[in-house]
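J.: Predicted model and sequence follow; I will ask about them next.
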Amino acid sequence: MKKSCLAILVCLGLASCSAADGKGLENGHLRPCPASPNCISSEAPEGDAPPFVVQGEDGWERLRLAIVSLGGSIEGEETGYLHATFRSRIFGFVDDLECRQDGDVVQVRSASRVGWWDMGANRRRVEKLRKALSATPPTEG
């Protein structure tokens, strides 16, 4: 009993550490990831992940559809920028996904709002999106 209570307290403590301090662009780029391992960004100096290759006039719309098909909710969108959220099934933790159009590619950042470590959830999400985008070829006009 004591061990399970301690485990719950540790989990709640980790969950209370906020990792997301806002959304949007900084100087025309996606915000850098925090030092904690709960974020992935194609604009990271270490090269966390390559950007998405989204071709064709309908590329941005295919990105939107892929996000929604994977359970995301589009929260905001401006020309060349998109913000979506994803909720974890069990605890309902929210992760933010941000995309920025950058010429022929889309820069991507996915980060947990709370906690220190996401057990690779954001990396898996970005790779699922990459796979979904590569599986849907651009339509011919």
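T.: Perfect, I can see it now.
J.: When you work out contacts or count neighbours from here on, use the C-alpha atoms and nothing else.
T.: Will do.
J.: gap between Leu25 and Gly72?
T.: Distance of Leu25 to Gly72, given as C-alpha to C-alpha, to the nearest Å: 20 Å.
J.: okay, these two: which has more neighbours?
T.: Gly72 (19 against 14; other C-alpha atoms under 10 Å).
J.: Just give the closest residue to that one, not the sequence neighbours.
T.: Excluding its sequence neighbours, the residue lying closest to Gly72 (C-alpha to C-alpha, 6 or more residues apart in numbering) is Phe86, at 4.8 Å.
J.: then this one, side by side with the first:
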Amino acid sequence: MKHRSRFLTLLLGLVSATAVAGPSADFIERGQLAPCPSSPNCVSSLATDDGHRIAPLAVPGDASTQMAALLAVVRDMPRTEIQAQTENYLWVVFSSRLMRFRDDVEFLLGPGDGVQVRSASRLGYSDLGVNRARVETIRAKLSQGARVSVRASE
């Protein structure tokens, strides 16, 4: 009975930790993406250290074209849920297949072709490179989409 109680406590802790609201209020309050914590379970194109830094996404076109491309890519990926969208901001939650861990991915569109991106785990210390791999998958899919749209217009 003691083990069952510990298991239920652990399970409730995991469920409540993954149900917490996503990104900090940095974007809402200041119009910018939150910095990564010191833990290695986050990547950001705005980070200055090599452990967290990832290149911005190159998405050609104006903000509406960029947003359409991002939406097409993330909607095609498994276990995604769009949480918030404005004309220059997109917040998507990705859930892992097995344990349903939730990761927050934010996109901030700006002038030019660069889209700032932040991907962070809500739980744990290390993500074993999952957030970096996810952003690189999105980058590859965006690149494939750009090649397809160029061919279609020729």
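T.: Done, it's in. None of the values given here were measured: they were computed from a predicted structure.
J.: Now the TM-score, please.
T.: Overlay of the two chains. TM-score (TM-score structural alignment, normalised by the length of the first structure): 0.79; 128 aligned residues with a C-alpha RMSD of 2.4 Å.
J.: Just give me the match in the second structure for the residue nearest to Gly72 of the first structure.
T.: Aligned counterpart of Phe86 of the first structure in the second structure: Phe94 (TM-score structural alignment).
J.: tell me the SS of that match?
T.: strand (DSSP: H, G, I helix; E, B strand; the rest coil).
J.: How much space separates it from Ser143 of the second structure?
T.: 21 Å.
J.: These two: who's more crowded?
T.: Each of Phe94 of the second structure and Ser143 has its neighbours counted (other C-alpha under 10 Å); Phe94 has more, 22 against 17.
J.: can you give me the helices in the first structure?
T.: 2-15, 59-69, 121-135 (DSSP state H).
J.: could you dump those to a markdown table with distance to Gln101 of the first structure?
T.: Shown next, in a markdown table, are the helices of the first structure (distance: least, C-alpha to C-alpha, whole Å):
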| stretch | distance to Gln101 of the first structure |
| --- | --- |
| helix 2-15 | 31 |
| helix 59-69 | 8 |
| helix 121-135 | 15 |
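J.: closest one to Pro37 of the first structure among the ones you listed?
T.: For Pro37 of the first structure, the closest of the helices of the first structure is helix 121-135, at 9.7 Å, according to C-alpha to C-alpha.
J.: what's that closest one aligned against in the second structure?
T.: Mapped onto the second structure using TM-score structural alignment, helix 121-135 of the first structure covers residues 130-144.
J.: Quick check: closest non-adjacent residue to Val68 of the first structure.
T.: In this structure, Val68 of the first structure finds its nearest non-sequential neighbour in Ile74, 7.4 Å apart by C-alpha to C-alpha, 6+ apart.
J.: Please determine how far the residue most central in space within the first structure is located from Arg31 of the first structure.
T.: The centre of the first structure sits closest to Ser110, judged by C-alpha atoms, centre = their mean, with a distance of 2.2 Å. Counting by C-alpha to C-alpha, the separation of Ser110 of the first structure from Arg31 of the first structure is 11 Å.
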